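A.B. asks: Please work out how this folds:
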Amino acid sequence: MSGIMKSVLPVVMLILVVADQTQVITKTEAQSSTNCAATLGNLNVCAPFLIPGGATPGSECCTALSTVDRDCLCNTLRIASRIPVQCNLPPLTCSGN
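C.D. replies: Next up, the predicted model:
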């Protein structure tokens, strides 16, 4: 093996390892995102509770909510709160009512 090949080989190996790890992370993030979307979709049973004056959430809603990962729910709420600004509307502010 030439001197150049000996010095380039470790760099190429490092790039391959990093690329492989990035692919694993990307698959994990995609799977996590899919799981988040699926569990959030299950919250449709909670829709009647979300309407002002709506009913108390039933056991189906509570069960669906218990399956949602906390980070998934919090990130979704954070993203949803940014929608008005992205639409050039005033930021969402809510009173304590």
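A.B. asks: From now on I want contacts and neighbour counts done on CA atoms only, so please keep to that.
C.D. replies: Will do.
A.B. asks: Give the next helix or strand downstream of the one helix or strand residue 4 maps to.
C.D. replies: Using DSSP states H and E, residue 4 sits in helix 3-41. Following helix 3-41 in sequence order, the next helix or strand is helix 47-50 (DSSP H and E).
A.B. asks: Now do that next one: everything it contacts.
C.D. replies: Contact partners of helix 47-50, identified using CA atoms under 8 Å, 6 or more residues apart in numbering, comprise 54-57.
A.B. asks: After that helix, which helix or strand is next?
C.D. replies: Next helix or strand after helix 47-50 toward the C-terminus (DSSP H and E): helix 59-66.
A.B. asks: Show me what counts as buried in stretch 89-97.
C.D. replies: Buried residues in stretch 89-97, defined by neighbour count with 16 or more other CA atoms under 10 Å: none.
A.B. asks: Another sequence for comparison is provided below:
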Amino acid sequence: MASMKSVFPLVILIVLMSHNQFVTKSDAQSCSSTLSSLNICAPSVVPGASTTPSSDCCAALQSVDRDCMCNTLRIASQIPTKCNLPPLNCGEE
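C.D. replies: Alright, predicted model coming up:
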């Protein structure tokens, strides 16, 4: 069973979908539902993880609409600035 710390990034993304300005309410519900299936991928996405995603994770990822995923990531990347924190910089330095 994944720890709360490892599931937290995925939970944040799912919660953000309820505030998604880029999709309709029914699309947001559908997106949120498919994103919740990605919890199975938690062991593969936490910092320091070296595990190869399971076949169940890959299947769940394949079922998520790309617009849903991209809009969610776009919204998540705006949160630090809205909290008066430095913007995300995920590039290698």
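A.B. asks: which strands and helices sit next to the helix holding residue 4 of the first structure?
C.D. replies: If you count contacts as 3 or more CA pairs under 8 Å, 6 or more residues apart in numbering; DSSP states H and E, helix 3-41 of the first structure packs onto helix 70-86.
A.B. asks: what span of the second structure lines up against the helix it packs on?
C.D. replies: The alignment of helix 70-86 of the first structure onto the second structure (TM-score structural alignment) spans residues 66-82.
A.B. asks: do stretch 34-46 of the first structure as well
C.D. replies: With TM-score structural alignment as the criterion, stretch 34-46 of the first structure aligns to 29-41.
A.B. asks: Measure how far the matching stretch is from the centre of its chain, please.
C.D. replies: 8 Å (CA atoms, centre = their mean, to the nearest Å).
A.B. asks: If you count neighbours, what's buried in that stretch?
C.D. replies: In stretch 29-41 of the second structure, counting by 16+ other CA under 10 Å, buried: 30-32, 34-41.
A.B. asks: Not counting its neighbours along the chain, what's nearest the most centrally placed residue in the second structure?
C.D. replies: Central residue of the second structure (CA atoms, centre = their mean): residue 13, 4.0 Å from the mean position. Once flanking residues are discounted, residue 13 of the second structure sits nearest to residue 72: 6.2 Å by CA to CA, 6 or more residues apart in numbering.
A.B. asks: Equivalent analysis for residue 36 of the second structure, please.
C.D. replies: Residue 36 of the second structure's closest residue in space is residue 14 (CA to CA, 6+ apart), at 6.4 Å.
A.B. asks: Aligned counterpart of that neighbour in the first structure, please.
C.D. replies: Checking TM-score structural alignment: residue 14 of the second structure goes with nothing.
A.B. asks: need the contact list for residue 14 of the second structure.
C.D. replies: By CA under 8 Å, 6+ apart, residue 14 of the second structure lies in contact with 32, 35-36, 72.
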